[in-house]
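**Student:** I need the structure of the sequence given here:
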Amino acid sequence: MRPTICLMHIAMIMIVVGLGTSACSAASITKLTDTSTPAPFIQTFASAQTATPSPSPTAIETLAPTATITPTQRVAVTSQRATPLPVIPSGVYVTALTIDPLQARSDQAPNFVVTFLNTTGQPQEFRWFIKIYSDQPQSFGETPKLVSEIPAGTAMLQADSQWRTRTFFNCLWFTARVFWMDEENQVHEFLKPNATNLGTGFSVCP
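**Tutor:** Have a look, this model is predicted:
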């Protein structure tokens, strides 16, 4: 009888111990399960946070390049005085000698017209004539001397056109110049106002 009671006590103890062990295991499993799954709490905390707005980009004002203004340089205006005209000594000059025709025919007398400039302020009388030069220092010929009164200022006078020459084969080239003869029969050449000689070329052809 006692052995049977003991066995029954042992069996009951084992059942109680087994139930306790099962309860502890279940509790342990439940506790481990509860602590190992905090996702709902984390998700709720994350969703509860207020999103911080990203800072808006600051607008940068772009300035157009400013043109550099260079100060205008002022040019100094220098007043220039007119060049004074050369003073022409008082006298009688020639300024032009025209010949018509410039290409005369053999034995044809060309016309010589001289432009005089008298700066003396009063008429002057001259015995004047035209000398004809070829390629030699000495004159080839001359017109007859003509006595004329040259008025003050500018005057055009025609020479005594009696000079002529002949040629049968080639053209001859000449230069005409204006001269005058004083009371002592000394020959002088009329000059231009700049004190140079005046000569005009022409030709005589067959």
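**Student:** Could you use CA atoms for every contact and neighbour count after this?
**Tutor:** Will do.
**Student:** what separates the nearest residue to Ile130 once chain neighbours are set aside from Phe140, distance-wise?
**Tutor:** Nearest residue to Ile130, sequence neighbours excluded (Cα to Cα, 6 or more residues apart in numbering): Val178, at 4.8 Å. With distances defined as Cα to Cα, to the nearest Å, the gap from Val178 to Phe140 amounts to 14 Å.
**Student:** Another for comparison:
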Amino acid sequence: MNDRLQNFDASTGTVENLSSPGREIQDALNHSFAEHAHDFPDRCGMMDGGCGIVAEALMAAFPSSTLAGWWKDGALQHVMCRAGELYADADGLSTAEDVRTRMVYETGNEQGYLFPVTRRDMQRAGIPMRPDLSTVIADELLDRVAITVGLDAFEAQMRETCECPELSVNRSLTAPEVPAFFLSPLSLD
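**Tutor:** So this is what the prediction gives:
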């Protein structure tokens, strides 16, 4: 497995995904957030208070995943979804080293560690949870991926990138795939 799946620019705080599924996740979540920003509590973003909503959306999209978090001084700082040995959040797919690099930037402190998270941990830390919004975001993520690359191709890319053969996408969230002839322009000739 690669040590890095992202290029992080500390001067701007931006992330460039190096993997195709990482880019698909980041792009789909950015589109979804643009549509639902007003639904996030207290005007938080996907990476500044809304991480729990995004993590739960990713868990709904990938049922074999778990919650993980960045802890610093015993306090939960950031929640993400763990798939195999990789982590997924609004910035796409990350290795543990990618997460560490971003969290050092975000918190200004090199002290911290990745560890499993429960919903109770999220409640105690005051991280907002909105299961209704998480479900909508998961559905939109998978619908967008189905349109751009196809669910089967995306699932295969995720399995390969995460080195996690049991990883699957939750097809019950998505609308049935539309045959290509329905998406073609109608010809009156």
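**Student:** So after superposing, what's the score?
**Tutor:** After superposition, the two chains reach a TM-score of 0.21 (TM-score structural alignment, normalised by the length of the second structure), with 69 aligned residues with a Cα RMSD of 5.4 Å.
**Student:** hang on, the earlier thing: the residue nearest to Ile130 of the first structure is in what secondary structure piece?
**Tutor:** strand 172-181 (DSSP states H and E).
**Student:** So which elements touch that strand?
**Tutor:** Packing partners of strand 172-181 of the first structure (3 or more Cα pairs under 8 Å, 6 or more residues apart in numbering; DSSP states H and E): strand 124-133, strand 187-189, strand 200-205.
**Student:** what's the closest of these to Ile99 of the first structure?
**Tutor:** Nearest to Ile99 of the first structure among these is strand 200-205 (7.4 Å), distances taken as Cα to Cα.
**Student:** tilt between that closest one and strand 124-133?
**Tutor:** Calculated by axes from the mean of the first three to the mean of the last three Cα atoms, to 10 degrees, strand 200-205 of the first structure forms an angle of 50 degrees with strand 124-133.
**Student:** Show me what the lengthiest helix in the first structure is packed up against.
**Tutor:** Longest helix of the first structure, by residue count under DSSP state H: helix 2-36. Of the remaining helices and strands, none touches helix 2-36 of the first structure by 3+ Cα pairs under 8 Å, 6+ apart.
**Student:** Next, the buried residues of it.
**Tutor:** For helix 2-36 of the first structure, burial by neighbour count (16 or more other Cα atoms under 10 Å) applies to no residue.
**Student:** which element follows that helix toward the C-terminus?
**Tutor:** helix 39-48.
**Student:** residues near Leu117 of the first structure, how many?
**Tutor:** By other Cα atoms under 10 Å, 21 other residues sit near Leu117 of the first structure.
**Student:** check which helix or strand covers it.
**Tutor:** Assigned by DSSP H and E, Leu117 of the first structure falls in strand 111-118.
**Student:** and the angle for that strand with strand 200-205?
**Tutor:** Going by the same axes, to 10 degrees, strand 111-118 of the first structure makes 170 degrees with strand 200-205.
**Student:** what's strand 111-118 of the first structure packed up against?
**Tutor:** Applying 3+ Cα pairs under 8 Å, 6+ apart, we find strand 111-118 of the first structure packed against strand 92-100, strand 153-158.
**Student:** hmm, back to that, how many other residues sit next to the residue nearest to Ile130 of the first structure?
**Tutor:** Val178 of the first structure: 25 neighbours (other Cα under 10 Å).
**Student:** That one and Glu189 of the first structure: what is the separation?
**Tutor:** 6 Å.
**Student:** For Val178 and Phe140 of the first structure, list the residues in contact with both.
**Tutor:** Common contact partners of Val178 of the first structure and Phe140 (Cα atoms under 8 Å, 6 or more residues apart in numbering): Lys131.
**Student:** Does Thr115 of the first structure touch Leu97 like I think?
**Tutor:** Yes: counting by Cα atoms under 8 Å, Leu97 is a contact partner of Thr115 of the first structure at 6.4 Å.
**Student:** Would you mind telling me which of the two has more residues around it?
**Tutor:** Comparing Thr115 of the first structure with Leu97 by other Cα under 10 Å, the one with more neighbours is Leu97, at 21 against 16.
**Student:** excluding its backbone neighbours, what's nearest the more buried one?
**Tutor:** Counting by Cα to Cα, 6+ apart, the residue nearest Leu97 of the first structure is Val114, at 4.6 Å.
**Student:** Identify the residues contacting the one you found.
**Tutor:** Val94, Thr95, Ala96, Leu97, Thr98, Met156, Leu157, Gln158, Ala159, Val178.
**Student:** Highest neighbour count among these?
**Tutor:** Most surrounded of these: other Cα under 10 Å gives Val178, at 25 neighbours.
**Student:** Please look at that residue and Phe126 and confirm they touch.
**Tutor:** No: between Val178 of the first structure and Phe126 there is no contact under Cα under 8 Å: 11.6 Å.
**Student:** Lovely, talk soon.
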